[in-house]
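Undergrad: Below are the sequence and a predicted model for it; my questions follow.
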Amino acid sequence: MLYFLQNFEIIPFIAFLVVAVLAFAYHEFGHAIVADRLGDMTPRRYGRITLNPFPHLSLMGMVMLVIFGFGWAVTPINPSQLRGNPRTSHAVVAIAGPASNFIMAVLFAIPLRLTLGGYGILISDMPSWLAQFLFVFLNIGVRLNLFLIAFNLLPIPPLDGFWVLRGILPVDLAYRLDGLRQYGTMIFIVVIFLLPYIGISVFPAMNEFATVMYNLLVNWSPL
């Protein structure tokens, strides 16, 4: 997935950064717009109800992305201001981020299918460097957004999957789950960074999900 970050190549690296900015920003925009529609004005007060990607980004998260290939962004919300059941409303806000990434994956996949279909429908008259950039850009656009869906749906606080799981569990189990929140950062570090060193990793499953979905969006044909 991030092979080109370990084996530096300028065109894939630039394409990755552009896609990552869009993927992170519109993931957060998904959270912001749904929270706003459900009555929480916090994202609006922070200027997050905008398609401009930059207000959604974290400077430190982007610096970490450039250096280590791992970044983040955060949307401020106040779950107590959401209409309806607080748990389920928060879950709806949480799932909106991965849903936004799925929409983006589809939007990248459509021109990529056209490009792969004849490898020239979109890029035949372009300079070779631009054609290469576009092809890599679209390919990374699909793969990264699909990977972010799998990553963010891990049921680990503070990832979206935790809030989705909390929203669909029975009340008693949901409140038991709340006990994990205080250990969220520690659990996250252990699962994402430490367990892979002893051969226990969630990344193969996430990559498999991204690969299967990529093939469905880009390569699958009903004929």
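TA: Everything's here; your move.
Undergrad: From now on I want contacts and neighbour counts done on CA atoms only, so please keep to that.
TA: Fine.
Undergrad: Geometric centre of this protein: which residue is closest?
TA: Central residue of the chain (C-alpha atoms, centre = their mean): residue 148, 3.3 Å from the mean position.
Undergrad: and residue 152, how far is that from residue 118?
TA: Computed as C-alpha to C-alpha, to the nearest Å, the residue 152 to residue 118 distance reads 34 Å.
Undergrad: so what's the residue nearest to the centre of the chain up against?
TA: Counting by C-alpha atoms under 8 Å, 6 or more residues apart in numbering, residue 148 touches 98, 101.
Undergrad: element containing it?
TA: Residue 148 belongs to helix 128-152 when assigned by DSSP states H and E.
Undergrad: which of the residues in that helix are buried?
TA: For helix 128-152, the neighbour count (16 or more other C-alpha atoms under 10 Å) marks 131, 133-152 as buried.
Undergrad: Could you do stretch 207-214 as well?
TA: Within stretch 207-214, the residues that qualify as buried are 207, 210, 211, 213, 214, counting by 16+ other C-alpha under 10 Å.
Undergrad: here comes the other one, which I'd like you to weigh against the first:
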Amino acid sequence: MENFLAFPVELIPYVIVVLMIAFTFHEFAHAYVAYKFGDPTAKKQGRLTLSPLAHLDPFGTILIFIAGFGWAKPVPVNRFFFKRPRLAGVLVSVAGPLSNLVIAFIGNALYLILFQTGAFAAMPENIAMVTDQFLRILINLNIVLFIFNLLPFPPLDGYRIIEDLVPNEIRAKMTQYENYGIVLFLILVITPLDQYTIQPLFDFGREAVMTLFNLLLQPLR
């Protein structure tokens, strides 16, 4: 069974906890920014909450364990309520991935603090091991979700950002072919093609993000 999973079986409990944190804050960020720009849709549907049960998507969650990446239940957004739909749309879309980047940064900073202060060494061995595993997965999985959600495929945030940046005529054409984009996206992420398309982007993106973190956290070293 483990051959079909993206994570070793013993790490699954950590992954579940991290997913609840990552997905919940990601979707809450979308809902919160939309609400601040005047859209009450997510709030009325119970999505302006930090309860994981309101945000988890069954298929997107299962895919995390199989492919190593996935998604939560998209937050409903009604652009009718936005005074500046394009600006608000971009900021709402960016808010989700940015929340994952912030979580990964906080996890990285905490890990560095625990290491540099000797807190890891002072912990009982079993607690130090659990803390180490949890923070590593918290950092890595949130970086993956940050990169993954910025990919320019529907229904991901990266695609929505492009929609709000391009002229209306191009946006209309994108809408016509959106279903084909979803099919292409699924083919790329659930077939071996991901090793030649999605995975190299993850590798490059992860390295870039960790380089940024190292620069920002240099004073703690």
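TA: Received it, and whenever you're ready, just let me know what you need. Since the model is a prediction, treat every value here as computed from it, not as a measurement.
Undergrad: circling back: looking for the alignment partner of the residue nearest to the centre of structure 1 in structure 2.
TA: In structure 2, residue 148 of structure 1 lines up with residue 145, judged by TM-score structural alignment.
Undergrad: got it, and residue 182 of structure 1?
TA: In structure 2, the residue equivalent to residue 182 of structure 1 is residue 179, according to TM-score structural alignment.
Undergrad: ok, residue 98 of structure 1 touching residue 149?
TA: Yes: Residue 98 of structure 1 is within contact range of residue 149, at 4.8 Å (criterion: C-alpha atoms under 8 Å).
Undergrad: can you give me the angle the helix or strand harbouring residue 21 of structure 1 makes with helix 128-152?
TA: Assigned by DSSP H and E, residue 21 of structure 1 belongs to helix 10-37. Angle between the axes of helix 10-37 of structure 1 and helix 128-152 is 40 degrees (criterion: axes from the mean of the first three to the mean of the last three C-alpha atoms, to 10 degrees).
Undergrad: Okay, buried residues for whichever helix or strand comes after helix 10-37 of structure 1 please.
TA: The helix or strand immediately downstream of helix 10-37 of structure 1 is helix 42-45, counting by DSSP H and E. For helix 42-45 of structure 1, a neighbour-count test (16+ other C-alpha under 10 Å) marks 42, 43, 44 as buried.
Undergrad: List the residues that contact residue 133 of structure 1.
TA: For residue 133 of structure 1, the contacting residues are 11, 12, 15, by C-alpha under 8 Å, 6+ apart.
Undergrad: Include distance to residue 38 of structure 1 when you put those residues into TSV, please.
TA: Listed next are the contacts of residue 133 of structure 1 as TSV, based on distance: C-alpha to C-alpha, whole Å:
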residue	distance to residue 38 of structure 1
11	41
12	39
15	35
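Undergrad: Just give me the neighbour total for the match of residue 182 of structure 1.
TA: Residue 179 of structure 2 has 13 neighbouring residues, counting by other C-alpha atoms under 10 Å.
Undergrad: To which residue of structure 1 is residue 164 of structure 2 aligned?
TA: The alignment partner of residue 164 of structure 2 in structure 1, by TM-score structural alignment, is residue 167.
Undergrad: what's the helix holding residue 21 of structure 1 packed up against?
TA: Counting contacts by 3 or more C-alpha pairs under 8 Å, 6 or more residues apart in numbering; DSSP states H and E, helix 10-37 of structure 1 packs against helix 3-6, helix 42-45, helix 86-118, helix 128-152.
Undergrad: so how far is stretch 18-37 of structure 1 off the chain centroid?
TA: Relative to the chain's own centre, stretch 18-37 of structure 1 is displaced by 9 Å; criterion: C-alpha atoms, centre = their mean, to the nearest Å.
Undergrad: Against structure 2, what's the mean shift for that stretch, could you check?
TA: Stretch 18-37 of structure 1 differs from its equivalent in structure 2 by a mean of 1.0 Å after superposition (mean C-alpha distance after the TM-score superposition for structure 1).
Undergrad: Not counting residues beside it along the chain, what's closest to residue 164 of structure 2?
TA: Nearest residue to residue 164 of structure 2 in three dimensions, chain neighbours excluded: residue 86, at 5.0 Å (C-alpha to C-alpha, 6 or more residues apart in numbering).
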